[in-house]
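Novice: Below is the sequence, then the predicted model.
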Amino acid sequence: MTAAVLAGVMIAASGASAFAGDADSQPGGENAKPRVILMHDPELDDQNTLVRYLMYSNEFDTEGLVYSSSGVHWAGDGKGTLWHVAGREYTRFGLNICPCTSWRWKPGERFIDDAVDIYAQVYPNLRKHAGGYPSPKELQSKIYTGNIEFDGDISKDSPGSDLIRKSLLDNRPGPVYLLTGAGQSTIARALKSIKDEYENTPQWAQISTKVSQKAIIQSFGDQDGTYAGYIGKNWPGIEFRQMSTSIWGYGARNAVLPQDAKYLSAEWTKANVSDVGPFGAYYRVWGDGKQMVPGDIFDHFGFSGLTTEQLKAMGYVVWTPPQAKGSWISEGDTSIFMNLIDNGLRGYVDAGYGGWGGRKGSDTDPNGVPSGNYAASRWFGTAQQDFAARLQWTVAARYSEANHEPTAKVAGQVDRTVSRGQTVTLTGLTGDPDRDQVTSSWWQYADADTYPGTVTINQVPGGQQQHVVKVRVPDDAAPGQTIHLILQVTDNGSPALTSYQRVVLTVSG
């Protein structure tokens, strides 16, 4: 089946819709924001991911920005204690470096603090373009140190693990998203502390159920083995969402769609990222002359004009080939939060729904081949355009000086129970706060469906800012199967921005 069945007609509309209010009117309101604890180690791609996260920080209830360790970054205890884990990078590539007292961690590391300091510079502009951005003082108060001393060590509490423990035990409803682009030792320590305190008490059954239902881990892999070694074994009821995808990482050039390759180029990156304000200058690109840790033999990205052979002769481990100066390097961990952004795709509802961060499952690519990469790469160009617009917000002192997302809404419920043979009418309501012209389409996200076939989407005449379609539920749809239909709206601003609204039809019994 095709990955998307497009409605035949694109509608153009101009003028502001009824949904285009002031910047403080955010979909869902303050109380609907997902509770987030974000964890990173000092890898350059984590730094870049953090820049993007802060651009979207109005979308989240940020409870913590936590320094964390991983198999490739740990700080040591400052006491000269030697550490070694078999199979790590310091034992590969013909190396035999550790046991050592720390690994790829700069003394006094403060990349999270630095990013929040830059946020403070651009905050006055950001809040002109959207409501809900946390104050710099608030974000600064949310910076914690997790279990950073040793790779995979969960032997003692840390301020970061204490924060996670407190959040999981409080009585606020809804999930706590534990987002990690590093290892999971800080999470594991929090869970171990909870279990150690309550396991042999009458409250244990209630506490373990509460925590298991509340915690959702969204991680780029298991970067220190603590999920496999502790969390999965001792807390099997906690949902773990594997968010690793090539499109946001060092392998993006092998995953990007041909039409989106420009978003990795030096030309696009310079114009839309590197040259745009203090965050653009902070964002790591090829050949920028920087290193996260001076002398790090695995960080050759700051050099330009040198071949692989020349870099190796200088003592560097060249594990990915050099690229043009100024071009994209990586945002490897960005996928951990992209499905929580309120863009209408509702990727947070279920790991199989999918969104800008990809999804659990394969999507059928344009060549008809099932691909886990395509589940994320299909959205990459749109996400990059949106990021470019938000960076423009940081330097635009007036709302009128930048572009903003169009509106995509659906009249009625976005989750509907339907019967076989029923014809469902869907009314899409579109507009744009900048009075840009918009085009809209309805399409079936067949890869996310549990119904295995396709449906016909029939256009119905509507108003200037309405896109009405009728969809007949197939007679062969089984009870419980789902059909995902997406309203997609794109403006003609610069850069062009896209919003969505997903409707899920569930076949009744």
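Specialist: That came through fine.
Novice: C-alpha only now, for contacts and for neighbours.
Specialist: OK.
Novice: Identify all contacting residues around stretch 110-129.
Specialist: 23, 42, 47, 50-51, 54, 65, 67, 133, 135-136, 139-140, 143, 278-279, 393-399, 404 (Cα atoms under 8 Å, 6 or more residues apart in numbering).
Novice: Enumerate the positions of that stretch that are buried.
Specialist: 111-113, 115-129 (16 or more other Cα atoms under 10 Å).
Novice: which of the contacts of stretch 110-129 count as buried?
Specialist: Using 16+ other Cα under 10 Å, the buried ones in the contacts of stretch 110-129 are 42, 47, 50-51, 54, 65, 67, 133, 136, 139-140, 143, 278-279, 393-397, 399, 404.
Novice: In helices, which of the residues you listed fall?
Specialist: Q47, L50, V51, L54, P136, L139, Q140, P278, F279, W393, T394, V395 (DSSP state H).
Novice: Identify, from these, the entry nearest to P258.
Specialist: V51 (25.7 Å; Cα to Cα).
Novice: do you know how far that closest one is from V273?
Specialist: Applying Cα to Cα, to the nearest Å, the value for V51 to V273 is 11 Å.
Novice: ok, and here's another one to check against it:
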Amino acid sequence: MKITILFFALLMAFNTALTAQADRHRIIVLTDIENEPDDAQSLVRFLLYSNQWDTEGIIATTSCWMRDRTAAWRIYEILDAYEKVQPNLLKHESGYPEAGKLRAVVREGIPKFGMEGVGPGRDSDGSDWIISVIDQDDDRPIWVLAWGGVNTLAQALWKLSHTRPEREVEEIVSRLRVYAISDQDDSGPWIRRNYPGLFYIVSPGFHENNETAYHYATWIGISGERWYNFPSGADTSLVRNTWVRNNIQNKGPLGAEYPLIEFAMEGDTPSFLGLIDNGLNYPERPDYGGWGGRYELYTPPYKKWFHEPETRPIWTNTYDMVKVDGTTYLSAQATIWRWRTHFQNDFLARMNWTIMGYDEANHPPVPKLNHPNEITVRSNEVVTLDATPTTDPDGDNLTYNWYLYFEPGSYLLFTDYQSNRNHQLDIANSDSPVARFTAPRVDRPSDMHIILEVTDDGDPQLTRYQRVIVNILPE
């Protein structure tokens, strides 16, 4: 009973209004940069979207791959390159922070591994900085993106628990959001066990000592099919070194800081892909799915690659079913790779912004609806979907695609699977700004998620979305 109550309490606590999703996110990055090239790759992409959020910390940390040193110097190198292109980025969108503002929030965690760096006498500039960010007069949630180990966050929480009243710590924890790229030290499980109210997205487990946690993780869907041997219907050419050389490294000072791929490309990037304001992402609802993957809230059963059994619900792996060229794929990784062409084209376009004028570059379309993003209808009612106010800043031609994203909704749980085995909804004029469908028969209230993709014909082609949540009532 306690677990059930906790599950619904967590779900309700994080179910914010859809209209609130456009708020700028507060972000702290924990990175074991220089362990391998992918952290530097992710930081380059992260900076290209830095006008969409408030970066309040970039903290160099350890991990299972780099246990006794940190490398803040590499962060500064990349920020030096960003400084050279920031004025050009501002020609395309406002809000890109000055490099000096970002340098001012760079810190280092303790150069110790995991729980060796947590406890009395283990404070660091990084852990103290996290506390100072928490203590700011700002009620917005703080997203902690864990690209490496999380003992810097663990130490901050340990210190708060030993210096603040319990109720204050609980309130602080309620404002934190963690997206961890698996468990790269043993402090992540410690955090989850000791702070059960903490919003935590993770595919649990470690990858060292011949264990293979990464093979089962969601985040490897960004690029890892060749390295981790999972089936994928995505375009693998978009995550190979030839693409990097031809599209990223040759694009000015910031592109020059983007290293070639050694293992999987940008394994840490899913932690912020879901924070990008693209009309699809709803960060407070990982179960809705988006560029950063889709996760559901439950207590996963113990696996041999876990540091310890999970003791409470976390946001963790779930499956999407995606059909590509006649082949159906069902996997956790599909929740990310299904969007690969879109987010890679978006990355390329923003890299172009670092060197091109506004008229030379492409910019994303702006889908708009003539109705709310959430509507309520009854079974057999004809529903009109209207995106006629949609525009494109460059005057490009636009294509439309309305479709059912069936996994986030409850509708298919209450229907005959055999008669809906393709998980399709008959949407008339699905390739037009105005589309229609008949609400299916339901025996109890349920909901479905209709996605609108709008893609321009620029170079590269860019896609933005609207999500319509349709609540269906019985007749």
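Specialist: Now that the structure is in, tell me what you want to look at. In this text, all values refer to a predicted model and were calculated from it rather than measured experimentally.
Novice: Kindly provide the TM-score of these chains.
Specialist: Here the superposed chains carry a TM-score of 0.78, computed using TM-score structural alignment, normalised by the length of the second structure; 400 aligned residues with a Cα RMSD of 2.5 Å.
Novice: Tell me the one among the ones in helices among the buried ones among the contacts of stretch 110-129 of the first structure nearest to T269 of the first structure.
Specialist: F279 (12.7 Å).
Novice: What does that closest one correspond to in the second structure?
Specialist: Under the alignment (TM-score structural alignment), F279 of the first structure pairs with L254 in the second structure.
Novice: how near is the nearest residue to its match once chain neighbours are set aside to P87 of the second structure?
Specialist: Excluding its sequence neighbours, the residue lying closest to L254 of the second structure (Cα to Cα, 6 or more residues apart in numbering) is A81, at 5.0 Å. A81 of the second structure is 12 Å from P87 of the second structure, where distance means Cα to Cα.
Novice: And for E166 of the second structure?
Specialist: 46 Å.
Novice: Ok, W143 of the second structure next?
Specialist: 27 Å.
Novice: What of F263 of the second structure?
Specialist: 33 Å.
Novice: same thing with V106 of the second structure?
Specialist: 21 Å.
Novice: can you check T384 of the second structure too?
Specialist: 43 Å.
Novice: Strands along the stretch 1-150 of the first structure, start to end?
Specialist: 4-6, 11-13, 35-40, 61-67, 143-145 (DSSP state E, counting those that start in this stretch).
Novice: Residue range in the second structure corresponding to the first one, please.
Specialist: Under the alignment (TM-score structural alignment), strand 4-6 of the first structure falls on nothing in the second structure.
Novice: Which strands or helices does that strand pack on?
Specialist: The contact analysis (3 or more Cα pairs under 8 Å, 6 or more residues apart in numbering; DSSP states H and E) places strand 4-6 of the first structure against strand 438-445.
Novice: Read off where the strand it packs on ends up in the second structure.
Specialist: Going by TM-score structural alignment: strand 438-445 of the first structure matches residues 398-405.
Novice: Buried residues of that stretch, list them for me.
Specialist: Buried-residue list, stretch 398-405 of the second structure, by 16+ other Cα under 10 Å: L398, Y400, N401, W402, Y403, L404, Y405.
Novice: Was I right to think the fourth one contacts L452?
Specialist: Yes - with the criterion set as Cα atoms under 8 Å, W402 of the second structure and L452 qualify as a contacting pair; they are 4.5 Å apart.
Novice: For the strand or helix carrying P189 of the second structure, list every residue counted as buried.
Specialist: If you go by DSSP states H and E, P189 of the second structure is part of helix 187-194. For helix 187-194 of the second structure, burial by neighbour count (16+ other Cα under 10 Å) applies to S187, G188, P189, W190, I191, R192, R193.
Novice: From those, pick the one nearest R122 of the second structure.
Specialist: Out of the buried residues of helix 187-194 of the second structure, the member with the shortest distance to R122 of the second structure (by Cα to Cα) is S187, at 13.3 Å.
Novice: The counterpart of that closest one in the first structure and G232 of the first structure: what is the separation?
Specialist: Using TM-score structural alignment as the criterion, S187 of the second structure maps onto T226 of the first structure. Counting by Cα to Cα, the gap from T226 of the first structure to G232 of the first structure is 8 Å.
Novice: do D365 of the first structure as well
Specialist: 32 Å.
Novice: what does T498 of the first structure give?
Specialist: Applying Cα to Cα to T498 of the first structure and G232 of the first structure gives a distance of 38 Å.
Novice: Would you confirm that T463 of the second structure contacts E453?
Specialist: Yes - with contact defined as Cα under 8 Å, T463 of the second structure counts as touching E453 (6.4 Å).
Novice: Those two - which one has more neighbours?
Specialist: Between T463 of the second structure and E453, counting by other Cα atoms under 10 Å, T463 is the more crowded of the two (27 against 22).
Novice: what about that one, distance to V454 of the second structure?
Specialist: In terms of Cα to Cα, T463 of the second structure sits 5 Å off from V454 of the second structure.
Novice: what residues are shared contacts of those two?
Specialist: Common neighbours of T463 of the second structure and V454 (Cα under 8 Å, 6+ apart) are P365.
Novice: ok, which stretches of the stretch 301-450 of the first structure are strands?
Specialist: 363-364, 370-371, 407-410, 415-418, 423-431, 438-445.
Novice: With distance to A75 of the first structure as new columns, can those be given to me in JSON lines?
Specialist: Formatted as JSON lines, those follow (distance: least, Cα to Cα, whole Å):
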{"stretch": "strand 363-364", "distance to A75 of the first structure": "39"}
{"stretch": "strand 370-371", "distance to A75 of the first structure": "37"}
{"stretch": "strand 407-410", "distance to A75 of the first structure": "45"}
{"stretch": "strand 415-418", "distance to A75 of the first structure": "47"}
{"stretch": "strand 423-431", "distance to A75 of the first structure": "50"}
{"stretch": "strand 438-445", "distance to A75 of the first structure": "44"}
